[in-house]
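Visitor: Okay, here's the prediction I keep looking at, along with the sequence it came from:
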Amino acid sequence: MKSTSRRLTAVSVGIAAVLALTAGVAPAAAAPGGPHASPPVLTPATCTSLVGLEIAEKAIDLPTRGAVVETATWDATGSYCAVTGWIRAVSAPQDMQFQVNLPAAWNGRTLQFGGGGFDGSLVTATGNYTAQPAGTPTALTQGWVTLGSDGGHQGAPGFDGTFQLDEELFLNYGQWSVKKAHDAAAAVIDAAYGVDATWSYFIGGSQGGHEALDAAARYPKDYDGIVANYPAYNVTMMHVGAVNFRDALLLEGGAGHLNAAETATITGAVYAACDGLDGAVDGIVSDVQGCGEAFDVQTLACPAGTDPATVDTCLSEVEIDAALKITTDYDLGIDIEGNSIFARSALFEGALYQGFAGFGSGPLAQGLQFQVFAATMRYGVAGDPPGFDPYTVDPLDYADRVQEVGEIMDVTDVSLNRFRAHGGKVILTHGTIDDFITPHNTVQYWESLQDEFGKRLDSFAKFYMVPGWGHGQGRFVAQYDGLGAIVDWVENGVAPSDLVAGDGTAGADRTRPMCEYPAWPEYSGTGSVDDASSFTCVTG
C-alpha cells in the first residue's frame, strides 16, 4: 500500500495537534439580548481611518501572523464601508483575503457568506445569500454586517487543486478559513463600532454549506444560527468516491459512457413514469420513493437487432450497467471520518446531468464528477507525483492519506453537540435532483444526526428536501427566506414552520411548501398547481 502522508512541516503544529487545537477553541460567547437598542453609527471618516489597521495574532484563534486592513471604501449609495484585508500566513505561499461590510447604522448582527467549489476568489458578501428570494433586500441593506473570504487561498477558475499541496492552505480550505475570517472581521467591527456583535449567523451552499457546518461544529460559540444548503460536508468522500462515476463510464473500455442525448433519454423516461405520482403533472418529481418503484431502467434497453452505437433513444446493456452502478451506493473501502459509503446518484429520480454537471463529451472527458476526483486525488492525496494518471489511479493505494485528507476537509463526524448546548440552530436543505452533490449524501448526514441526538434533534435542527431543485439550478430553483427563518428561531424561539419556496427559474411564477424530511408536497387536487397552498406535506 502506498501512502503519501505529508507532514505540516512549515506550520508550527502537526495535523493531529491542529485538530486538537480546533476542537478546543472556546472564544467568548456572543453578548445576550437582542440587537443594539441604539445602533452604532459609522461615518465615512471612521471608515477610511480603518486603512492600515493591524490585527494581532492573538485576535485570530488559529495559526496566523496577524492581519492587516488594506482598503476601506465608503459606499455613499449603500451607506456602508467595504473593508478588505489580508490574514498573514504562517509559512504558506499565499495570505488569505477577507472582506467585511460595515453599514452606517448597524443592527448588531453579522452574516458570514460561504464560498463555492474550490473557493479561491474573494466572496464580497454584498449581494444575496444562497437561495435568497430575488428582489428582497440584502442583509447589508437591512443593516447587517456581512463578511466573506477567499476560502484561504487564491486559485484559477474551476477546480484548481494545486493549493492542496500546501498543508496550511489545505487546512484553510478544509476548516480554518471560516474561523480566521470571523475573527478578523470581529477585530474590524470592534475598531469601527466599539462594540461586539450580538448575534452571528452563517449561510452558504455547496462548499459554502460545508463551511456553514464547519462554523457550527468546529466553532460553536462563535455562531448562533446557520443555514446549510446542499452542503459538501464530506468533501473527501465526494471527491474520492466519485471514482465510482469514472469506473461506471469506463466500463468495457468506455462503452458505458452516457452522452447528453442518452442521459436525456433516461431522465425523460423517469419524468414520464414519475411526474404525476404527486398528483400534479408539472415537471417536478416529488414522490421520490414512489418513483423508485415506478421506474425501471431496463425498459430503455435497445430492442434486439438495434445497434446501440447508432441511436440515443435506447441504451445498450453496458450503458444500463453504468447507470445502475452510478445509482447504487458505492463502498469505497476506505473509512473516511466514520463513513465508507459514497451515496447513490439521483439519476433515476429526476437529476438531469446536463450542462456543467453532465458526463462530458466522451469517456475521456467525463465532466464535473471526474474533475473533482482527478484534482483532489492528484494534489491533495497523491501529492502530484510524476506520471499520475487519473483514469487508472486506485484510491485504495493511498488509503492512509485519504483518511488524513478526510481529517482536513470533512465534518462528517464532528459533533454538533456543543453548538446545540450553546443554543445554536441549524436549517439544512437539499434538492431532490442535485446532480453534483447527490441528495442522498445529505440524507446520510441527517440520519447520522438522528442516530446521535434522537428526539433532541428537532429542538435545534430542521431538514428540508425540495423537489425539483438541483445544484443551484434544476427544474425548480428554490428561493426562500432562510435568513428570516433562522433569526426568528434563534432570537425569538420560533421554530420554522410553513416555509414556502418560490421558483427562481426565469419566467416562473410558482411556489411550493418546504416539507420537513421525509415528507414531500402532494397536490390536494384543487387549486393552482403553481400555488403552495394547493399542496400538503405527506410521508406516505
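Guide: Cool, the structure landed.

Visitor: From now on I want contacts and neighbour counts done on CA atoms only, so please keep to that.
Guide: Fine.

Visitor: my read: Arg420 touches Asp458, true?
Guide: No. Using C-alpha atoms under 8 Å, Arg420 makes no contact with Asp458, being 10.8 Å away.

Visitor: More neighbours: these two, which one.
Guide: For Arg420 and Asp458, the more surrounded residue by other C-alpha atoms under 10 Å is Arg420, and the numbers stand at 21 against 14.

Visitor: From the chain's centroid, how far away is the helix or strand in which that one is found?
Guide: Using DSSP states H and E, the element containing Arg420 is helix 417-421. When distances are taken as C-alpha atoms, centre = their mean, to the nearest Å, helix 417-421 is centred 21 Å away from the chain's centroid.

Visitor: Next up, a structure to set beside the first:
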Amino acid sequence: MTETERPGRRASRYLPAAIVGTVIGFAASPASATTSCSQLASSFHRPNTTITTAQSVPAGTFVTPTTPPQSITGLPDFCRVAGFTTPTSDSHIGFEVWIPETGWNSKYLQVGCGGFCGAISYQQMADPLQRGYAVAATDDGHQASVVDASWAAGHPEKLIDFGYRALKETTDVSKAIIKAFKSAGARRSYFMGCSDGGREALMEAQRFPRDFDGIVAGAPANNWTNLFTGFLWNERALSATKAGDLSQADVDLVSNAVLAQCAGRDGGLSTDKFLNNPLACKFKLEKLSCRATNSATCLAPDKIEAIQKIFSGPPRIFPGYGPGGEANVAVNWPLWILGPGNPALSLQGLFGNSYFQNMVFPNSGWNPNTFSIEENLRQARIRTGAILNSVDPNLQPFAQSGGKLIQYTGWADTAISPQSDIDYFKAVNEAMGGPRRTSEFYRLFMVPGMAHCGGGPGANAFGQGGATGPNPSDPESDILSALDRWVEFGRAPEKIIATKYRNDDRTQGVAFQRPLCPFPKMAKYEGRGASTTDASSFECSRDEGDHDGHHGRDERADNR
C-alpha cells in the first residue's frame, strides 16, 4: 500500500484498527473454524433451508455433479456446501457455497448467472476460490437449459425467484453458512456477474443496496423487456428479406467495409481487426447496395434494409448493433442474430421467443408475429417489467452505504447493445447530480473489440469471469482486484490494462495489451514509433465527439 492509499469509508465498520493498514493481497489468515465442514449438514439451521451436501474437498481437481460432469483443476482445499431454499411453496432455489479451508481472505464473492440460468455456475466459482474468496452461486430457482424459460409458464413465484429473490436468498444463506463455519462472517462482500449476471449485479445495487461493498456488472441485460423486444425486431427484420438469409459472406463484406473506413481513424491502429471507438465510425451502409441482387461486392436492397434495421434498433425501444463486430462466427452476428439458416434459431431468437412464449404470454399460442413490436413491449413491461428490469438510475442508497460499482461491456457485443450500457450510465449521472459525484462510486469501462462478456479480436482478458490477465492480483490489470482496492482504500480505477492472448489461449503468451478507460474517455494510440502491442503506447483521453452515438439513430432508447 502506498502512503496515499487509505481505507475506504466502510473500513471502520468492518476492519479492526490494528489491521487497517494491511495490504490487499489474498493471503489473510483464516479465522478458526467453529464447526467442521461435514457438521454443517446437521448443525446449520435456517428457516426454509435444506443442506443437501457438506463436504471437505481436497486440493486439486473437483468433478462437478452435472451431466456431463466437468473437471475443474487447480483448486485449493475447500468446504463445499450445497442446498436449496423454499421461500414460497412453489420455490426451489438451489445454491452452493465454497469456503477455503485455509488461506481465506475474509471476503465473500457471489457470482451471477447467464441467460435464463437453470444451473449452478461452477466454472465461475473456481477463480474466486483460487484467489482466497468464499464464493457462492445459485441456479436462480429452477433447473433447465440456459435458453429455456418453459419453467416460468404458470409459475409466477418462480419468475420472481429468477428476477431477484434467488439472489437475496443466496446472499443471506451463504453469509450465514460462512459465519457458521468460520469464527466470524466475511469482512467484505462482493458481487460479480455478466449478461443476466450483469442484470443481477445492477439489481443488487438497486434493490439490495447494503448487501455488497462492491459490484462488477458486465454487459448487463438490465433493460430486459426492451432488450428482448429488440430481439424480436431483429428476427422480423431478417425474416422479411426476399433474397434469402444473410450469409457469412454478406456479414464479412459489411465487416471488411467498416474496418476499411474506420479502423485507425478512431484512436486505434489501422491494422486492428476491430473498432477502437465505434461512436466515431460514421459508416454509410447504403454504399454497399446493389441495384437488384447480390454480388461479391454489394448487397441486395432488402438485405441492406435488414442490416440497417439491426444497426439502428427499434426506435425509442432499444439501441442497435453496429457498425463493428459483425462477422465472427463464434461470438458475433452468426451466433447471436443470424442463426443457422433461420434467425429464430439464433441465440437472440431462442431467448426472445422463449421469453415471450413463457414469461409474457404463457400458454397462449403466441408467436413472433402475433402482436406489433410496440404491443409486445407494452405487455412485457406490464407483466414482467417490475420483476426483471433493473433500470432504476437512482443509486443513492448504494452510494450512501459506501458501495462501489464497476460496469464493463465489449464494443463488439452483439448479444446486448453496448449503447445500452452508455444509456444507463448517462441516466445514473443525471439522477445522481452529474459525473463528478457519480465517479466517486460508479465507473463504466468500454472494451474495444470484445464480444459478449469475453472473446472477440480485441484485448479481452482483465479478470472478468475467470478471464485473467498475467497477474490476477494486480489492480492495474484485474477488474476484481481493482474493485477490491477501490473498496478497501478508496482508490478508484483510472484505467485497467486488458490482455489479448494469442488465439485467446493464456498458455500461448501475450499478443498485445490495451488500456480500458473510464467512459467517456477512450484509449488513443500515441504513435511516434511507440510499440503497437504495449498498453503504455495508448493514453486515456476524452473524445469530444458524439457520445450519444446510436449509430445514426435520432431517438434515445427508452429505459423506463
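Guide: Cool, got the structure. Quantities reported herein were computed from a predicted structural model and do not represent experimental measurements.

Visitor: how about the helix or strand that the helix holding Arg420 of the first structure is followed by, which residues of the second structure does it hit?
Guide: Beyond helix 417-421 of the first structure on the C-terminal side, the first helix or strand identified by DSSP H and E is strand 425-431. For strand 425-431 of the first structure, the aligned range in the second structure is residues 404-410, judged by TM-score structural alignment.

Visitor: which residue ranges form the helices in the stretch 301-450 of the first structure?
Guide: 317-326, 368-375, 399-409, 417-421, 439-453 (DSSP state H, counting those that start in this stretch).

Visitor: Of all those, which one is nearest Gln112 of the first structure?
Guide: Closest to Gln112 of the first structure of those, according to C-alpha to C-alpha: helix 417-421, at 16.7 Å.

Visitor: how much does that closest one stray from the second structure?
Guide: With mean C-alpha distance after the TM-score superposition for the first structure, helix 417-421 of the first structure departs from the second structure by a mean of 0.6 Å once superposed.

Visitor: Touching that helix from outside, list them.
Guide: 216-217, 219-221, 425, 460 (C-alpha atoms under 8 Å, 6 or more residues apart in numbering).

Visitor: switch the cut-off to 10 Å
Guide: Residues from elsewhere that reach helix 417-421 of the first structure (C-alpha atoms under 10 Å, 6 or more residues apart in numbering): 215-225, 423-426, 449, 452-453, 456-457, 459-461.

Visitor: out of those, which are buried?
Guide: Among the contacts of helix 417-421 of the first structure, the ones that count as buried by 16 or more other C-alpha atoms under 10 Å are 215-225, 423-426, 449, 453, 457, 460-461.

Visitor: Now, those that are in strands?
Guide: 225, 425-426, 461 (DSSP state E).

Visitor: Would you check which pair of those lies furthest apart?
Guide: The largest distance within those, taken as C-alpha to C-alpha, falls between Gly225 and Ala461 and amounts to 9.9 Å.

Visitor: anything in contact with each of the two?
Guide: 424-427.

Visitor: now those residues as JSON lines including distance to Leu251 of the first structure?
Guide: Output for these, formatted as JSON lines (distance: C-alpha to C-alpha, whole Å):
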{"residue": "Gly424", "distance to Leu251 of the first structure": "47"}
{"residue": "Lys425", "distance to Leu251 of the first structure": "45"}
{"residue": "Val426", "distance to Leu251 of the first structure": "41"}
{"residue": "Ile427", "distance to Leu251 of the first structure": "40"}
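
Visitor: Going by distance to Val477 of the first structure, which of these wins?
Guide: Using C-alpha to C-alpha, Ile427 comes nearest to Val477 of the first structure of those, at 17.7 Å.

Visitor: Find the residue closest to Ala351 of the first structure in space, skipping its chain neighbours.
Guide: Ile433 (4.0 Å; C-alpha to C-alpha, 6 or more residues apart in numbering).

Visitor: That neighbour contacts Gln473, doesn't it?
Guide: Yes. With contact defined as C-alpha atoms under 10 Å, Ile433 of the first structure and Gln473 form a contacting pair (9.3 Å).

Visitor: These two: who's more crowded?
Guide: Legend: neighbour count by other C-alpha under 10 Å for Ile433 of the first structure and Gln473, higher for Ile433 (32 against 17).

Visitor: Quick check: the gap between the more buried one and Val100 of the first structure.
Guide: To Val100 of the first structure, Ile433 of the first structure is 34 Å away according to C-alpha to C-alpha, to the nearest Å.

Visitor: which position in the first structure aligns with Gly449 of the second structure?
Guide: That one, Gly449 of the second structure, aligns with Gly468 by TM-score structural alignment.

Visitor: Can you name the residues that contact its match?
Guide: Contacts of Gly468 of the first structure (C-alpha under 10 Å, 6+ apart): 283-286, 349-352, 431-434, 474-478, 503.

Visitor: Aligned to Ser531 of the second structure, what sits in the first structure?
Guide: So, by TM-score structural alignment, Ser531 of the second structure is matched to Ser528.

Visitor: Thanks a lot, catch you later.
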